[in-house]
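> below is the sequence, then the predicted model.
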Amino acid sequence: MSQLRPQSADSAAEMPEPESPNWWHRDHPVFTPLSGFFSGLAFTLLVPGLFAAVLEAFFPKHTATDLFPFGAVLLVVPLVLIVRERTRRLGLYFLLGMVTTAVVVVGVAATALWLLTR
């Protein structure tokens, strides 16, 4: 049986450090779909809330209510990603994440409302 020996400071200094963590494989075929989908999901959930919070912080309530529809301009982000060829695949999964999130949220809200009214 071999015993584990502690490494000396000299041997630790000789070992080269990896450029990136072992789990960070950008060339993996699943990396782009997962990052695009979850970015779209986070975008759909966080951006409208943050936009409303910023408007409420800087403007009176009636002005913030009037300005809130301008947040729809942020929906252009996936369209810009889809138009550019280099980011088209990411943009499609980004849009899929946004649409899926919206469908799930509306579906759960409709089901909960239906159950509550019965």
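Happy to help now that I have it.
> switch to C-alpha atoms for all contacts and neighbour counts from now on
Fine.
> give me the next element, helix or strand, following the helix or strand hosting D10.
Taking DSSP states H and E as the criterion, D10 maps to helix 9-14. Next in sequence after helix 9-14, counting helices and strands by DSSP H and E, comes helix 31-58.
> next one for the comparison:
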Amino acid sequence: MSEAGEDRVGGEVDAPEDRSRRPDWFHRGHPIFFPLAGFFTGMLAIIVVPGLYAAIIKWLAGYKRVEELFPFVLLMFVVPIGLLVPHHTRRFGRYMLLGMVSTVLVVLVVAAAVVWFLLSKDS
């Protein structure tokens, strides 16, 4: 019979407590999982929800009604604000709101830069 660890380099043997030892954060998930998930959920919400909302309203009620009801898409900001209330969802909600606000800012700055560039090039 072979001894434990003979097939390993240098004859090293795993101690049973080393194999089962996990980091302190293991049962709570990775420390950056909720911030990343919240940020990208907010970013995705800003990109997808307004277009999907407009498409569904246009399909159901027509183009004129979409123009009237489109400001109600701002109600999607209620979701991350509501997530800020309970303690166990506060971190996710904070990063979701950060993702939403930063995406809106990036879109507005890029749009302003493009309009400025086109107007300055035209004149």
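Perfect, thanks for sending it. Given the structure is predicted, the values throughout are model-derived calculations rather than measurements.
> care to give me the TM-score?
Remark: TM-score between the superposed chains equals 0.76 [TM-score structural alignment, normalised by the length of structure 1]; 94 aligned residues with a Cα RMSD of 1.3 Å.
> picking that back up, okay, the helix holding D10 of structure 1 sits on what stretch of structure 2?
On structure 2, no counterpart of helix 9-14 of structure 1 exists by TM-score structural alignment.
> and L75 of structure 1, what pairs with it in structure 2?
Counting by TM-score structural alignment, L75 of structure 1 lines up with F77 in structure 2.
> now do its match: how many residues are near it, please.
For F77 of structure 2, the tally of surrounding residues (other Cα atoms under 10 Å) stands at 16.
> for A111 of structure 2, same thing?
Counted with other Cα under 10 Å, A111 of structure 2 comes out at 12.
> residue in structure 1 matching it?
In structure 1, A111 of structure 2 lands on A109 (TM-score structural alignment).
> what helix or strand does that match sit in?
helix 88-117.
> which residue is nearest the middle of structure 2?
In structure 2, the centroid-proximal residue (Cα atoms, centre = their mean) is F40; its distance is 1.7 Å.
> any idea what that one aligns with in structure 1?
Counting by TM-score structural alignment, F40 of structure 2 lines up with F38 in structure 1.
> can you pull the contacts of its match?
With contact taken as Cα atoms under 8 Å, 6 or more residues apart in numbering, F38 of structure 1 is in contact with 94, 97.
> that older thread, where does the match of L75 of structure 1 land in three-state SS?
helix (DSSP: H, G, I helix; E, B strand; the rest coil).
> can you tell me how far it is from L105 of structure 2?
Separation of F77 of structure 2 from L105 of structure 2 (Cα to Cα, to the nearest Å) stands at 15 Å.
> equivalent analysis for F33 of structure 2, please.
Distance from F33 of structure 2 to L105 of structure 2, by Cα to Cα: 24 Å.
> before I go, just wanted to say thanks for your time.
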